[in-house]
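1. The following comprises the amino acid sequence and a computationally predicted model.
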Amino acid sequence: MIIIEGQRCFLRVLMEADVTPFTNMVARNMRYWSVYEPLHPPEYYTEKVQLKKIQESIQQMRLNREYSFGIFDIQTKEMVGHISLYSIKRMPFSSAFVGYSMDESHTGRGIVTEALSLVVKFAFNDLCLHRLEAYVSPKNIASVRVLEKAKFNREGLLRSLLYINGKWEDHYLYSYLEDDY
């Protein structure tokens, strides 16, 4: 069990027991999140599918390829978001991608910025990675601010990177290097 504590939130690896609150959060934010990521078919928003995703992330963690955390409010212990390190590659890359989603009702409180900082610390101190990367839509101003507050650097624009809801969308590539940390 991995738990990483901050001042506003704590991160805990998702477990099978989290399936109900996680599924509820995913379903509750379906429209909010679909602005910057694909809208999924209805079955995606069921406990059956989300349980399978949690089980897969646990298996990937055992292989040291992914760490999928729930973001929990430090005071209420409520799950308010999700953040993961994924596509972990060892040498010669020693890198991973970071992705996160915040419950709409908890945005604007600095929680996801702190969660990202906690994941960066974990990636560099515990996993001994060299490079973290994140994609973000140029339209997602809030997420761009989160990355920049967490000291990620914009490296460029990746044209037509992701197919989202019927359209190819550009994304910025951000990185954070071990030397920057």
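-> Here it is on my side, so go on. Keep in mind that this is a model prediction, so the values were computed, not measured.
2. From here on, just use CA atoms for contacts and neighbour counts.
-> Noted.
3. same for the longest helix along the chain, what does it pack against?
-> Looking across the chain with DSSP state H, the single longest helix is helix 47-62. Other helices and strands packing on helix 47-62, by 3 or more Cα pairs under 8 Å, 6 or more residues apart in numbering; DSSP states H and E, are helix 19-28, strand 67-73.
4. Return the set of buried residues in the first one.
-> For helix 19-28, a neighbour-count test (16 or more other Cα atoms under 10 Å) marks 19, 22, 23, 24, 25, 26, 27 as buried.
5. Quickly note the distance from the first one to residue 60.
-> In this case it means residue 19. 17 Å (Cα to Cα, to the nearest Å).
6. out of the helices and strands packed on helix 47-62, nearest to residue 11?
-> Judged by Cα to Cα, the one of the helices and strands packed on helix 47-62 that comes nearest to residue 11 is strand 67-73, at 4.9 Å.
7. Structure two is appended below for comparative analysis:
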Amino acid sequence: MTTTGGVSLRPVTAEDLDLFETAFAGEDGTGPFQWFGFTASRLRRRHAEDGLLGPDGGMLSVLAGRDTVGRVEWFKSTWGRMDTSFCWTLGIGLVPGARGRGFGTQAQRQLARYLFEHTRVERVQAWTDVRNLAEQRALEKAGFTREGVLRGAQWRGGRWHDQVLFSILRGDEEKS
């Protein structure tokens, strides 16, 4: 894959899984907007089955130089029938020391480009907590457009949280 701003994406390795399991094991690692409690990780099993790259989504490691600093993932979402109206929803998790350095912006921009180049979708979307201003800025810098607020959309920490929805459409980069 291409490298932008010293950031690159590549398939997840077994060593990356070790980092993810350690770095994202608790709220200190995930951050307050991505902590959903302790759950069983199925990443190793999926990695053994398909390398975390499947027809309904996948995961890639985010590298800053030669260091793995996080992961980006995508999954199918729909705004109608799945066979005619699906899009990709992406997510990102960076280790605490990599946050606030522009890596997330570059990784999300690269993932959107990758998905447009290698799949037929028209839309890639992401959402984040209304209080997660850093991620909102990162998505906007990556070329995503803020679409609106999804009220009470995410259960986390014992209550429902509003989310801000962003999208980028095929060809948006050429328009700007």
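-> Alright, I've got the coordinates. Please read these numbers as outputs of a predicted model, since none were measured by experiment.
8. if we can go back for a sec, now distance to residue 50 of structure 1 too, for the helices and strands packed on helix 47-62 of structure 1, in a markdown table please.
-> Shown next, in a markdown table, are these (distance: least, Cα to Cα, whole Å):
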| stretch | distance to residue 50 of structure 1 |
| --- | --- |
| helix 19-28 | 6 |
| strand 67-73 | 13 |
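9. Can you give the distance from stretch 132-147 of structure 2 to the centre of its chain?
-> Chain-centre distance of stretch 132-147 of structure 2: 12 Å, with Cα atoms, centre = their mean, to the nearest Å.
10. Quick one: the residues in structure 1 that it pairs up with.
-> Under TM-score structural alignment, the match for stretch 132-147 of structure 2 in structure 1 covers residues 140-155.
11. Could you work out the end-to-end span of that stretch for me?
-> Across stretch 140-155 of structure 1, first to last residue, Cα to Cα, it's 16 Å.
12. in it, what counts as buried?
-> So for stretch 140-155 of structure 1, counting by 16+ other Cα under 10 Å, buried means 143, 144, 146, 147, 148, 150, 151, 152, 153, 154.
13. again with stretch 154-164 of structure 1
-> Those would be 154, 157, 162, for stretch 154-164 of structure 1 by 16+ other Cα under 10 Å.
14. wait, what's in contact with the first one?
-> Taking Cα atoms under 8 Å, 6 or more residues apart in numbering as the criterion, residue 154 of structure 1 is in contact with 172, 173, 174, 175.
15. does the aligned residue in structure 2 for residue 92 of structure 1 belong to a helix or a strand, and which?
-> Matched to structure 2 by TM-score structural alignment, residue 92 of structure 1 sits across from residue 84. According to DSSP states H and E, residue 84 of structure 2 maps onto helix 82-85.
16. Check residue 10 of structure 1 too.
-> Here residue 10 of structure 1 is assigned to strand 9-13, by DSSP H and E.
17. what span of structure 2 lines up against that strand?
-> Under the criterion TM-score structural alignment, strand 9-13 of structure 1 matches residues 7-11.
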